[in-house]
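In: Prediction below, plus the sequence it came from.
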Amino acid sequence: MSFADSPADFGCYDVVIVGAGSSGCVLANRLSADPRRRVLLIEAGGSDNHPWVHIPVGYLFAIGHPQLDWGFRTQPVPGLNGRSLIYPRGKVLGGCSSINGMIYMRGQKQDYDLWRDLGNPGWGWADVLPLFRRSERHFGAADDHHSTSGELRVEEQRLHWPILDEVARAAQDMGIAATSDFNAGDNEGVGYFPVNQRRGLRWNARKAFLDPSRGRSNLRIITGAQVQCLTFDGRRVTGAVFRDRSGLHHARAGQEVVLSAGAIGTPHILELSGIGRPEVLSAIGVPVRHALPGVGENLQDHLQLRTVFAITGARTLNDRARSLWGKAGIALQYALTQSGPMAMAPSQLGIFTRSGPEHDRANIEYHVQPLSLDAFGQPLHRTPALTVSVCNLRPTSTGSCHAVSADSFAAPAIQPNYLATEADRKVAADSIRHARRLMAQPHLARFSPTELKPGPGDADDESLARLAAQIGTTIFHPVGTARMGNDPLAVTDAGLRVHGLAGLRIADCSIMPRLVSGNTHAPAVMIGEKAAELIMATG
């Protein structure tokens, strides 16, 4: 790429990390622990010093906030009747860990064993479990699955909603067992989600991993610096060019560059650097440096179906937060005890189960909330209601994310391609049926649940799939756009090295060959741990 002005030399570092999200913060911490290794961490966003980051309920307002969120939207999605969705991605220190739902969820043992079986040795459940444990500071006792000595705090939620307890009992009446641990390799069951919080405040990747390492003279962290492209010496990546308020700079990497910009940012930077599908690069006028047809492909995400049920005879946040006095009481409770609604993660009660008998393990996940609203950032509904969201944990539909311009500030084209397969439409139909059965359990009858969204009536597969297309929305778990493997469409090998190039690795959720059966923050931290281990093993 040519520039109107020449980049100023920003110095040479052993490792240059692009992106201070969940994986990048872990990498910066682990690599800089060796005082002989000089590390530069480049973040496009700014400080996370904003109240909506740290107060858990601020999640509702952090999404779409220009100071905290990239503000992406998808292309019109054919499977969602041509709707375009907001696609939040953290643009701030801590990345998505600063604006996400704070849920700590690893996924299922089989997810990682599948990664291994797809040609990625070292990524099976037995391999990654010690990496999950390394970073974890769990609220319970240390055991084979959990650690109490890591930096990433995992706590129980500081709230209690009686109506959610009743929904949990209804799930048990359906044969879904109660669980006290979603993170031991089999997450099937019903229980309250564990969260990344510390005493009622969000505990993001910045607090967990950057704060303990800030005094190290060999670690430099810069913010407000957007990477324009990578630099090369033949087939070797030698650094990164970035722009900040003072102009254009070139940071050189003596050992390697690591892209940790996420499933949207990482393929975007690769393409701006001439790495990717030749037809995509040709369309944006970027010369092909290295043809890799898998870059930007294989986008996978969890589509959630947000069903809503009005209830009577129980309180929800809708009615508690409706009056001025109610809001004042909530604020006072949080100020005095850091508990109550302002301390709650966006989703509180979780259910992992099977949408039908043909599935051999949990294939759907519920996020149950004692509130309802039209969209994030919109006012709560006036009548008491529950949002009963269901998502397909292992969708078969895949999409893409590609640059549309050589200008790094132009948003990429994101096409998740939801509900593109018959299998996904069948799970969507079964998911709505399952939510209706849950809310129709005799245990909940005294609350008179009434379906508001998508609305009662339709029951056949085709009609329910159409309803899913109307109400489906992202649950913010994009992965897979630079997946690891050894087939022609793989972008990295099992060591996270980009195929065909030296000096370049990828460490974020883009490397996942398949989407995990759960939320993605904990796996992103694990990927950072794995990448650090791999890099340190090379010297």
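Out: That came in fine, so what should we check first?

In: Could you use CA atoms for every contact and neighbour count after this?
Out: OK.

In: quick one: Gly24 from Arg497, how far?
Out: Gly24 sits 16 Å away from Arg497, taking C-alpha to C-alpha, to the nearest Å as the criterion.

In: Neighbour count: the two, which is higher?
Out: Gly24 (37 against 22; other C-alpha atoms under 10 Å).

In: which residues touch the closest residue to Asp319 other than its chain neighbours?
Out: Closest residue to Asp319 in three dimensions, ignoring its sequence neighbours and counting by C-alpha to C-alpha, 6 or more residues apart in numbering: Pro384, at 5.8 Å. By C-alpha atoms under 8 Å, 6 or more residues apart in numbering, the contact list for Pro384 reads Ala310, Ile311, Thr312, Ala314, Arg315, Thr316, Leu317, Asn318, Asp319, Leu371.

In: So the last one is in contact with Ala314, correct?
Out: No: the criterion here is C-alpha atoms under 8 Å, and Leu371 misses it with Ala314 at 11.6 Å.

In: neighbour count winner among those two?
Out: Applying other C-alpha under 10 Å to Leu371 and Ala314 shows that Leu371 carries more neighbours, namely 26 against 14.

In: quick one on the thing from earlier: take the contacts of Pro384 and lay them out in a markdown table including secondary structure and distance to Trp125.
Out: A markdown table is the format used below for the contacts of Pro384 (DSSP: H, G, I helix; E, B strand; the rest coil; distance: C-alpha to C-alpha, whole Å):
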| residue | secondary structure | distance to Trp125 |
| --- | --- | --- |
| Ala310 | strand | 41 |
| Ile311 | coil | 41 |
| Thr312 | coil | 44 |
| Ala314 | coil | 42 |
| Arg315 | coil | 41 |
| Thr316 | coil | 39 |
| Leu317 | helix | 38 |
| Asn318 | helix | 41 |
| Asp319 | helix | 44 |
| Leu371 | coil | 36 |
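
In: Give me the buried subset of the residues you listed.
Out: Ala310, Ile311, Arg315, Thr316, Leu317, Asn318, Asp319, Leu371 (16 or more other C-alpha atoms under 10 Å).

In: Could you point out which of those is nearest to Pro88?
Out: Leu371 (20.9 Å; C-alpha to C-alpha).

In: can you give me the helices in the chain?
Out: 22-32, 51-54, 59-62, 109-117, 125-135, 162-173, 205, 262-272, 278-284, 317-320, 324-337, 422-439, 461-471, 521-537 (DSSP state H).

In: And here is the other one:
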Amino acid sequence: MVAKGYDYIIVGAGSAGCIVANRLSADPACRVLLLEAGGSDRNFWLKLPVGYYRSIYDGRFSRLFLTEPGEGTAGRPIMWPRGRVLGGSSSINGLIFIRGQHEDFDDWERLGATGWSYRDVLPHFRKYERYRGGESQYHGALGEFEVSDLRNDNPAAAAWVAAAVEFGLPHNDDFNGATTHGVGRYQLGIGRHWRSSAASAFLRPVAQRANLTVMTGAHASRVLFSGRKATGVEWIRQGQRFGAQADREIVLSAGALQSPQLLQLSGIGPADLLRGLGIGVVVDAPEVGSNLQDHYQARLIVRLKRPISLNDQVRSPYQLAKMSAEWLFAGRGPLTVGAGQVGGAACTEYATAGRPDVQFNVMPLSVDKPGEPLHRYSGFTASAWQCHARSRGTLAIRSTDPLDQPRIAPNYFAEEIDRKTLVGGMNILRDIFRQKSFRDLWDIEVAPGPEAPGPASLWEFARRTGGTVFHCVGTCRMGSDDRAVLDPDLRVRGVDGLRVIDASVMPQITSANTNAASLMIGEKGAALVLSAKS
């Protein structure tokens, strides 16, 4: 069944896709179709900031991908949840809002992404941001996406920051300012009470535009071509196949896993892979699905001597009532927190030019994974991950079935420097725990524990117990070389009328959480589409 025609079709209503839909449909003459495989984001746990603990692994809102087992994960597959709901992963993530090092974007330009240096992208970060701390050289205050400073005070988290300063790290009041180096309180993607998601910020306010059609439950199956011109999109909805034509452009914003999958299903990818599955080759593009990157974290947990952990608070009816009142009347407290409250970036002995190579994420709680009960003791967690792992993974379709998950091989820790850097970050965390401001707060290192005294045992602990920080990127790399999947304007090489605008375009992963950069890619990507139109 073929639907009516549109000027633009956008696949994926996630972090980037919602911004693109908003910006393109601002012109009443542009007919825009936004396809989303998931459903509505109207759920309390998707709105309450701390609700990500319940939603991130919930199959109603998240598609749960499994990676291939690997040596770097002790033969374990790792589950990668990706948002399958309006707002995409911005509706289920841990809310930490941090752009990454300025050098991250200068690296992109050095790697061939002309026009994507920090100076180039800063105006796009500022355009979409509504920072409650006010406008500045680094922050925007007039955008749609609300960003707030941490509004929860925990004595153990404050003591950890003080201990990190004693260790020798500078205090940093704004990780989105001049530098990410140092330690401090994180900024979060929240307003006064509720989560900021791409859907709440960019889609819901314009959902009634007559020229914008938002279709949920629509799983894109392939891009349609006339020769090498992308002309439409086919999708599956309630077991039936539908299609629509795009007169101007098609934009894939399905994310770092499903944008390359859709390209491969549509005949753009490694020729041998496609021919082996009986798919006609439109463009032999060997790097579609390669350059896969992610942040992998190892978590250290100590037991606090006093009941000042969130583990204790959630088991006290009085504390639960207090939390609710703080959130309801003041927009503060534990219900406003994300996946990390404090943290920062540091240099291990392997860092170069004084540029941080590990990122820390610290929480006054402990749990095996989100969605499971907090531990019954007074837990405190500090995790470390590498800012820029050298290892690269791959993604490839297994069949022509668009509902079949692709083969995802992250190839974690294929490069030895990645192992050394992560262990170096874990050693720094141990040293911080032993500083004067923190050492008397805890009595037992629960994980990795005394059985992991040195580098070899720390590495073994990390590979057996660590996991993703949910930051997969890079599978449709942009660049100026002929092997790049996209040119710097995010156009798919070898065809016309097709772009990718999402985290898959990153030549190199950002040093910190990736959602802020994904939103920026949506903002800048929309501007590129609009400039081509004019």
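Out: Looks like it came in fine. Quick caveat, the model's predicted, so the values are computed rather than measured.

In: Hmm, Asp431 and Phe167 of structure 2 touching each other?
Out: Yes: judged on C-alpha under 8 Å, Phe167 of structure 2 makes contact with Asp431 at a distance of 7.2 Å.

In: Counting neighbours around each, name which of those two comes out higher.
Out: Phe167 (17 against 14).

In: Residue in structure 1 paired with that one?
Out: Counting by TM-score structural alignment, Phe167 of structure 2 lines up with Met174 in structure 1.

In: so who does that match touch?
Out: Contact analysis of Met174 of structure 1 by C-alpha under 8 Å, 6+ apart lists Leu438, Gln441.

In: Same check on Ile63 of structure 1?
Out: Ile63 of structure 1 touches Asp69, Pro88, Ile99, Phe376, Gly377, counting by C-alpha under 8 Å, 6+ apart.

In: Give the equivalent position in structure 2 for the last one.
Out: Aligned by TM-score structural alignment, Gly377 of structure 1 pairs with Gly371 of structure 2.

In: Its match is in contact with Gly51, isn't it?
Out: No: checked against C-alpha under 8 Å, the pair Gly371 of structure 2 and Gly51 is beyond contact range at 9.4 Å.

In: Just want to know which of the two has more residues nearby.
Out: Just comparing Gly371 of structure 2 and Gly51: by other C-alpha under 10 Å the higher neighbour count belongs to Gly51, 24 against 15.

In: ok, and the closest non-adjacent residue to that one?
Out: Nearest residue to Gly51 of structure 2, sequence neighbours excluded (C-alpha to C-alpha, 6+ apart): Trp45, at 4.5 Å.

In: And for Arg220 of structure 1?
Out: Leu40 (4.9 Å).

In: distance of the counterpart of the one you found in structure 2 from Ser316 of structure 2?
Out: Correspondence of Leu40 of structure 1 to structure 2, assessed by TM-score structural alignment: Leu33. Note on Leu33 of structure 2: its distance to Ser316 of structure 2, by C-alpha to C-alpha, is 48 Å.

In: do the same with Gln137 of structure 2
Out: For Gln137 of structure 2 relative to Ser316 of structure 2 (C-alpha to C-alpha), the value is 44 Å.

In: Could you find the closest non-adjacent residue to Glu166 of structure 2?
Out: Gln435 (6.6 Å).

In: show me the contacts for the counterpart of that neighbour in structure 1.
Out: Aligned counterpart of Gln435 of structure 2 in structure 1: Gln441 (TM-score structural alignment). Contact partners of Gln441 of structure 1, counting by C-alpha under 8 Å, 6+ apart, are Ala170, Asp173, Met174.

In: among those residues, which recur in structure 2?
Out: For the contacts of Gln441 of structure 1, the aligned pairs still in contact in structure 2 (both residues aligned by TM-score structural alignment, their matches' C-alpha atoms under 8 Å) are Ala170, Asp173, Met174.

In: So for the equivalent of Leu349 of structure 1 over in structure 2, what's the nearest residue that isn't a sequence neighbour?
Out: Aligned by TM-score structural alignment, Leu349 of structure 1 pairs with Val342 of structure 2. Leaving aside its sequence neighbours, Val342 of structure 2 sits nearest to Arg185 (C-alpha to C-alpha, 6+ apart; 4.3 Å).

In: how close does the aligned partner of that neighbour in structure 1 sit to Ser372 of structure 1?
Out: Under the alignment (TM-score structural alignment), Arg185 of structure 2 pairs with Tyr192 of structure 1. According to C-alpha to C-alpha, Tyr192 of structure 1 stands 19 Å off from Ser372 of structure 1.

In: could you show me where the strands are in the stretch 251-400 of structure 2, in order?
Out: Assigned by DSSP state E, counting those that start in this stretch, the stretch 251-400 of structure 2 shows strands spanning 268-269, 283-284, 296-304, 342-346, 358-363, 379-386, 394-396.

In: related to what we said a few turns ago, looking at the contacts of Pro384 of structure 1, which is nearest Pro293 of structure 1?
Out: Leu371 (43.7 Å).

In: So for Leu33 and Ser316 of structure 2, which sits in the more crowded spot?
Out: Per other C-alpha under 10 Å, whichever of Leu33 of structure 2 and Ser316 has more neighbours is Leu33, with 25 against 11.

In: how about that one, what does it touch?
Out: So Leu33 of structure 2 contacts Tyr6, Tyr8, Ile9, Ile10, Ala21, Leu212, Thr213, Val214, Met215 (C-alpha under 8 Å, 6+ apart).

In: Can you check those residues and name whichever has the most neighbours?
Out: Ala21 (29 neighbours).

In: aligned partner of it in structure 1?
Out: Checking TM-score structural alignment: Ala21 of structure 2 goes with Ala28.
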